[in-house]
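In: Structure for the following, please:
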Amino acid sequence: MWQSIPELVRWSAEKYGEAEAVVDGRVRVSYRELGRRVERAAAACAATGLRAGDRVGIWAPNSLEWIVAALGAVSAGGVLVPLNTRFKGAEAADVLRRSGARLLFVTGTFLGTSYVASLRRAAGEGAGTGPLPGLPELRDVVVLAEDAPEGFRAWGEFLAGGEGAAGGLTGMTGPGGGAGSTTGTTGPGDAPGGTTGTTGSGGGAGGTTGITGSSPSDIIFTSGTTGSPKGAVITHEQTLRGYDAWSELAGLREGDRYLVVNPFFHTFGYKAGVIACLTRGATIIPQPVFDVTTALANIAAERVTVLPGPPTLHQSLLDHPARASYDLSSLRLVVTGAAVVPLRLVERLRDELGVATVLTAYGLSEASGIVTMCRRGDSPEVIATTSGRAIPGTEVRVADAAGAALPPGEPGEVLVRGFNVMRGYYGDDRATREVITPDGWLRTGDVGVLDEAGNLRITDRIKDMFIVGGFNAYPAEIEQILGLHPAVADVAVVGIPDARLGEVGKAYVVRRAGSVTTGDDLIAWARREMANYKVPRLVEFVGELPRNASGKVVKGLLRT
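Out: Here you go, the predicted model:
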């Protein structure tokens, strides 16, 4: 239906009109108004000289401004580079440098930190002449606030710069698009994120007419839990096809009210959130930071119907001592993933909150964020113990070290092939060749098992597996069992050196409130529930596990 994200924005503005598109605090914006705001932001991007294929960074929390700036940049032909809000200045500067970002949208102060100041400390010196000399390709920095420091532009000033530049979203996506159009596209043979376009003869700052389905829409940098983040290049067609499918399988529908706690810099927030809502006419309710009390209040006040998120989010809602004082009866759809899903979580969401549809899914940045998903109507057992089946248009298989397919029930590396596989890692052909085989299979680095029906159960990361006396031990499997203990609220298992067995497991455990269970108690219980080689030899109790913003435990921090 849609060939590009700007087409989707224009279509949703026309189709859903005055229906609420975004509720951000006291600000309520209709789909028609959202379309106008995106159009204005796109014109302002074009007025800076942004051309098709130019990378545009955005480093900010979930908000209406994030949505408008991101969709505006993409509508002007830019390739979006969302930055993790947990990055420090040096980490953000590294991603901006490696992506060659031309334009950056950045929040002012967030959680007591000035992002602008941290960037200046990291990239304020260098050979460049732009606002951040250490980032010579970065020519414009826009602060998503009313005021901006010298050398940067405030959001209002930026938008004013596009007044009268290009008229209408149709001018940005179709022929004859206002003054000064870019007629080229970025084809599959080009370097990821590059542009083969030339400036047309329309004159002045104008729209981008060269966006096609195969044009890059964004570069999503991996979470970096197992190494330096790498940028997966994803196209407009992959994004639209993937999240139209996500919306269909989840049962997202017009009029739904969707609390987006998942960060927009991640596919779970931007694509399974913003893009999915645009496809169905659902209302986006962004929450910039996960606070359980705020989430409960939002659900009750805004009659939220849809709440995807990692298991820890839903667990904290269920366990909140004041949960009963909030009306959560509007919730009807939960989609979870990104980590081990405790077996009892699905049952509690259904039984205690009355959520009609609970689904699990699996994806990774290199596969547009979506690979498998449960279906409505699947049994509770399938939903609780698997991530569902391959989405339409993709293949999933489990393979041995040589790449040969393994039969159902045998663990191996999960391979994915289909429309959703990235074009490659931006600027890193070697890393791309390491993960995409010549015949198009993406090596995910995840260990999984397929059942006879094609349902996938992720057991671990290959790099997380450890070997105990010659036996392969998969931490996620051990964590799943330990999570059944009534005293365990959260758990992560890593391998540590052992003089006799080579490696053994160590469990980091978050106790439930009021529990006095000891490490010896938990180990004794584990010996009754799992094979001896899987039983952790050490247990350390912690207040919380280190997680990235996607909900994944950063096990490298536990190993240090």
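In: From here on, just use CA atoms for contacts and neighbour counts.
Out: Will do.
In: where do the helices sit along the stretch 401-550 of the chain?
Out: 429-435, 475-482, 519-529 (DSSP state H, counting those that start in this stretch).
In: what does the stretch 201-350 of the chain give?
Out: 236-250, 267-269, 276-280, 292-302, 311-319, 343-353.
In: Tell me which of the ones you listed sits nearest to R443.
Out: Comparing the helices of the stretch 201-350 of the chain by their distance to R443 (CA to CA), the top pick is helix 236-250, with 18.1 Å.
In: Can you tell me which of the helices of the stretch 401-550 of the chain is most buried?
Out: helix 475-482 (a mean of 21; mean count of other CA atoms under 10 Å).
In: re the thing from before, is it possible to get JSON lines of the helices of the stretch 401-550 of the chain that adds distance to G224?
Out: As requested, the helices of the stretch 401-550 of the chain are exported to JSON lines (distance: least, CA to CA, whole Å):
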{"stretch": "helix 429-435", "distance to G224": "14"}
{"stretch": "helix 475-482", "distance to G224": "18"}
{"stretch": "helix 519-529", "distance to G224": "31"}
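In: one more to line up against the first:
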Amino acid sequence: MRHDLAFQSIPNVVRAAARRFGDATALVDGDRRIGFRELEDLMLRAVASAQALGIGPGDRAGLCAPNSVEWIVAALGIQGAGGIVVPLNTRFKARELSYILRRSGARALFAAASFLGTDHTAELKRADPDLPALTTTVSLPGASGAAYMTWGQFLGLGTASRAAHRAIDRLTPDRVSDVMFTSGTTGHPKGVMLTHGQSLRAYGWMSTQYGFRASDSFLVIPPFFHCFGYKAGWLASFLHGVTVIPMAVFDAGRALELIERERVSILLGPPTIFHDLLHHPGRGERDLSSLRVSMTGGSTIPESLIHAMKKDLSFDIVLSAYGLTESAALVTTTRVGDAEETVARTTGRPIPDVEVRLTDASGGQVPAGRDGEIRVRGYNVTRGYWDDPEATAAAIDGDGWLHTGDIGHLDAAGNLVIVDRKKDMYIVGGFNAYPAEIEKLLLGCEHIAQVAVVGVPDARMGEVGCAFVVAAPGARPTEEDVVAWAREHMANFKVPRHVRFVDALPRNAGLKVLKDDLRARYRGGER
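Out: This is a model prediction of the structure:
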């Protein structure tokens, strides 16, 4: 089924689900159990409320909250009114959030009043009280007497109405649904524009191939600010009548409890999640027989992990995939029936109507088996970076090929094998970490004169950051000082886990830092 043509828009998926699945459970969030008809009503109220705030076609609204019913309803309300959702990483600090809100021109912000000890609304107001476009902040969920509009007050602005339905009716597959900011090698995040149709088509196909069905329950652990949790998570589920169980913060013990209690059958996520479930001391006490479908990615997957997921976690299907935000986060995937070796060693074949080409330094296509840069062309490729035509032109050439910067090759069966990632990028527990951005933030510390960050192996997280620091004149910071400063000023996954102090950074004749030398120093234990 061409899901972009069948459903037109993300909010219309919920309207269709209400007709198809009625009072079947759509969401389980703590003690709340919400059926598809009730979800439609909440969405329509949110659409009308967003319209009352002045959100209309093309307006951007930031959304910074943990996985929850409110995140989903807020996103549907913004999109239903014709607006564009700007998902925000809940681990970001105020300075990082401020940059994205300014860059996107967001006129509204929906933010958690408190999450992981941080009040994002209060922190943002202190850091940047004069965001030019921002007119309304909704505390989500908000306490009585909060300085901002509470979630209840927001929903009270509107009711399910014909006007809300008409707004959804006007949405088309080619309308931008979200701008997802992804950090880059320039040190500044770039806003990736994706449309309703791209997401519906990609994840409608994926969820059908993976065997999603109305009797399933999906414990969604990857965060909603990422395509893994949002599009491969609740959106893919609603297309098939799957019950969604949002998890705000991953805790292996709590996850095992929910799997048993809610008979969870679908669980997607980075390898870290499955590693922790397998090694939790309480695993043997839980009934995990309901687990059926899994997909993991984000780093190399040991074949032993896939075997353990089937044997000890009861999965029937374990798959792997590859994508990046600029490609709607889906380019290739293995298929049901592929051997464990194929799932572990490769990321599978391209999805339908998407081309993958491997090229050499001059742009020429390389034959199967030889390494080259991965280029992607198809309906899933972003419409461009928000308000950044130069970056768009640098990433997507005149023939429509997205230059990923990732290195890989195709095996004899056409499966894509990733051999290296975007230069210098590393992945921490499923989160992309970009050294240029982290270095830019670390230079804000008065004790640091120069810094270079590289990814190094870590048994649990896959990779973590190691910062090589040249101290400022007269300063004598310790490793603990640098890590503590970083924890105050950047998202946790960006914080270097190791710090090495050096007199000077190794550079070539062009003064470029030789990061291969730094990786070798780390491997050799040199400080």
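In: Kindly provide the TM-score of these chains.
Out: Once superposed, chain against chain, the TM-score is 0.80 (TM-score structural alignment, normalised by the length of structure 2); 447 aligned residues with a CA RMSD of 2.7 Å.
In: Which one of the helices of the stretch 401-550 of structure 1 lies nearest to S368 of structure 1?
Out: Of all these, helix 429-435 comes closest under CA to CA, at 14.5 Å.
In: how about the closest one, aligned to which bit of structure 2?
Out: On the basis of TM-score structural alignment, helix 429-435 of structure 1 is assigned to residues 389-395 in structure 2.
In: Mean distance of that stretch to its aligned residues in structure 1, please.
Out: Compared with structure 1 after the fit, stretch 389-395 of structure 2 shows a mean deviation of 0.6 Å (mean CA distance after the TM-score superposition for structure 1).
In: So what touches that stretch?
Out: With CA atoms under 8 Å, 6 or more residues apart in numbering as the test, stretch 389-395 of structure 2 has contacts from 384-385, 402-404.
In: Just send the residues you listed back as TSV, with neighbour count and distance to S217 of structure 2 too.
Out: Listed next are these as TSV, based on neighbours: other CA atoms under 10 Å; distance: CA to CA, whole Å:
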residue	neighbour count	distance to S217 of structure 2
G384	21	34
Y385	23	35
L402	24	35
H403	19	36
T404	18	34
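In: So which of those belong to strands?
Out: 384-385, 402-404 (DSSP state E).
In: Could you find the counterpart of G273 of structure 1 in structure 2?
Out: Per TM-score structural alignment, G273 of structure 1 is aligned with G233.
In: State the number of residues packed around the spatially closest residue to that match that is not a sequence neighbour.
Out: Nearest-residue entry for G233 of structure 2: V220, 6.0 Å, with adjacent residues in sequence omitted and distances by CA to CA, 6 or more residues apart in numbering. Residues near V220 of structure 2, counting by other CA atoms under 10 Å, number 27.
In: what separates V220 of structure 2 from W234 of structure 2, distance-wise?
Out: As judged by CA to CA, to the nearest Å, V220 of structure 2 and W234 of structure 2 stand 8 Å apart.
In: list residues touching both of these two?
Out: Going by CA under 8 Å, 6+ apart, residues that sit against V220 of structure 2 and also against W234 are V244.
In: In TSV, list the contacts of stretch 389-395 of structure 2 along with distance to A160 of structure 2.
Out: TSV is the format used below for the contacts of stretch 389-395 of structure 2 (distance: CA to CA, whole Å):
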residue	distance to A160 of structure 2
G384	34
Y385	34
L402	41
H403	44
T404	43
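In: Distance check, the match of G273 of structure 1 against T404 of structure 2.
Out: Counting by CA to CA - G233 of structure 2 and T404 of structure 2 are separated by 24 Å.
In: A232 of structure 2 now?
Out: Counting by CA to CA, the gap from A232 of structure 2 to T404 of structure 2 is 21 Å.
In: Repeat that for Y522 of structure 2.
Out: 27 Å.
In: right, and A339 of structure 1 touches A492 too?
Out: No. In this structure, A339 of structure 1 is not within contact of A492 by CA atoms under 8 Å, at 10.6 Å.
In: if we can go back for a sec, the residue nearest to G233 of structure 2 matches what in structure 1?
Out: Counting by TM-score structural alignment, the partner of V220 of structure 2 is V260.
In: V116 of structure 1 versus A154 of structure 1, what's the distance?
Out: On the measure of CA to CA, A154 of structure 1 and V116 of structure 1 end up 12 Å apart.
In: To clarify, my last question referred to I496 of structure 1.
Out: 40 Å.
In: Of the two, give the one with the bigger neighbour count.
Out: When I496 of structure 1 is set against V116 and neighbours are counted by other CA under 10 Å, the residue ahead is V116, at 21 against 17.
In: mind listing what the aligned partner of the more buried one in structure 2 touches?
Out: Under the alignment by TM-score structural alignment, V116 of structure 1 pairs with T121 in structure 2. Shown in contact with T121 of structure 2 (CA under 8 Å, 6+ apart): 111-113, 137, 139.
In: Comparing the helix or strand containing T121 of structure 2 with structure 1, how large is the average distance?
Out: Secondary structure assignment for T121 of structure 2, by DSSP states H and E: helix 120-127. Compared with structure 1 after the fit, helix 120-127 of structure 2 shows a mean deviation of 1.2 Å (mean CA distance after the TM-score superposition for structure 1).
In: For that helix, buried residues please.
Out: Buried positions in helix 120-127 of structure 2, judged by neighbour count with 16 or more other CA atoms under 10 Å: 120-121, 124.
In: any chance of the residues you listed in JSON lines, plus distance to H226 of structure 2?
Out: JSON lines is the format used below for the buried residues of helix 120-127 of structure 2 (distance: CA to CA, whole Å):
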{"residue": "H120", "distance to H226 of structure 2": "18"}
{"residue": "T121", "distance to H226 of structure 2": "21"}
{"residue": "L124", "distance to H226 of structure 2": "21"}
